[in-house]
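Quick one: sequence plus predicted model below, questions after.
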Amino acid sequence: MADPTFHDFTALTIDGELRAMSEYRGRLVLVVNTATLCAFTPQLTGLQELHDRFSAHGFTVLGFPSDQFHQEPGTDEEIQEVCTSTFEVTFPLFSKIDVNGSSAHPLWQWMCAQKAGVIGGRIAWNFTKFLIDGEGKVLRRYAPPVPPGRIARRIESELGLRP
């Protein structure tokens, strides 16, 4: 059997619907663990800007809220309300998950195994970002402090928008 790719996983949307990551086959995807009470929460604005700027070219941001760092205590409904009303998020959001440990969502276990961070495979903090290519392979892992705007050049390059 072939090694798994991003497209082999599923996750519950914030609205409670099961979504296959294979729906994003052929698209460049930035997967981010989010939290609405984090010092990095303003990155939601930058993530939305990337989504707006590049979605027509085959790019999508996917937000996965997590309370493992105690900065996302709300329900899925409360999280969605903050993300949409305060930060005008329109990119897909998923149901709150764990990103570390034995209860971590299988997609996050897989991504961490593909690209370890500074502290190994664990997620260090909210707003860790994984760039996934159209074939479902992890291209790059970005640390939480990396602002979304700094990823724009790589997105342009991967989408063939740079000379």
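Yep, it's here.

When you work out contacts or count neighbours from here on, use the C-alpha atoms and nothing else.
Will do.

sec struct for the nearest residue to Q68 once chain neighbours are set aside, please.
Leaving aside its sequence neighbours, Q68 sits nearest to D98 (Cα to Cα, 6 or more residues apart in numbering; 6.2 Å). Secondary structure, DSSP: H, G, I helix; E, B strand; the rest coil: D98 is coil.

Below is structure B, check it against A:
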Amino acid sequence: MLKTALTLSLLAAAATSSAQQPTGVVNPRPLVAATPAPASCPALLKQSFKRLQDEAPQDLCQYAGKVVLVVNTASYCGYTKQYEGLEKLYAKYSPRGLVVLGFPSNDFKQEAASTKEIADLCYNTYGVKFPMFAPTVVSGANANPLHAALAKQTGKEPKWNFTKYLIGRDGNVIAHYPSKVTPDDPDLLKQIEGAL
């Protein structure tokens, strides 16, 4: 008797449920959480540069939605040891969305003559894991498009090696730092933390 009552109760519930279905719907589609749309690429990052190790073209749009620290580097400069600090910064904050982009340049006559030599110094001497690009011009009339845009936005082009530009997730420049500002500078760290 109890078993029969339970069966009738279940059948009634099923009938009520199907009666509430809109006409013509056989198997309604289950609700699925919408996946977030990929970040659109800001104008500043709509550029491509050759990678240091193999000169394969790299679209900077892959860094859209991240906090980006752009640094012009050189192998034979008093500030070259900043590679260590930049790598520590990258290791600490990359899981939260920071990327450091290194652009070797001989604008100030302190970069190695060959790409192989630059790569050897970066990867073998300093253990750099953040993205590095092939040598480029970062200042003056022939500056690469990224550095030209950074100089235009900030009114400050690199005056020396290891000049830094911090770009927010929205693709706008947050701050410019001259060479003497080290990667562990409290103000730089505060700006990075705020942007992340």
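Done, it's in. Given the structure is predicted, the values throughout are model-derived calculations rather than measurements.

returning to that earlier point: the residue nearest to Q68 of the first structure contacts F69, doesn't it?
No: under the criterion of Cα atoms under 8 Å, D98 of the first structure makes no contact with F69, lying 9.7 Å away.

how about the residue nearest in space to the middle of the first structure, secondary structure?
Nearest residue to the geometric centre of the first structure (Cα atoms, centre = their mean): V31, 1.9 Å. Of the three states, V31 of the first structure takes strand under three-state DSSP.

about what we covered before: settle it for me: which of D98 and F69 of the first structure has more neighbours?
D98 (19 against 14; other Cα atoms under 10 Å).

quick one: what's aligned to the more buried one in the second structure?
Alignment note: D98 of the first structure maps to V137 in the second structure; criterion TM-score structural alignment.

does the residue nearest to A116 of the first structure when sequence neighbours are not counted count as helix, strand or coil?
Closest residue to A116 of the first structure apart from its sequence neighbours, by Cα to Cα, 6+ apart: R122 at 7.2 Å. Classification of R122 of the first structure by three-state DSSP places it in coil.

And R122 of the first structure, how far from T10 of the first structure?
To T10 of the first structure, R122 of the first structure is 20 Å away according to Cα to Cα, to the nearest Å.

which residues of the first structure fall in helices?
In the first structure, the segments counted as helices under DSSP state H are 43-54, 76-85, 106-114, 152-158.

if we can go back for a sec, hmm, the residue nearest to the centre of the first structure is touching F127, no?
No: here V31 of the first structure does not reach F127: they are 9.1 Å apart, not a contact under Cα under 8 Å.
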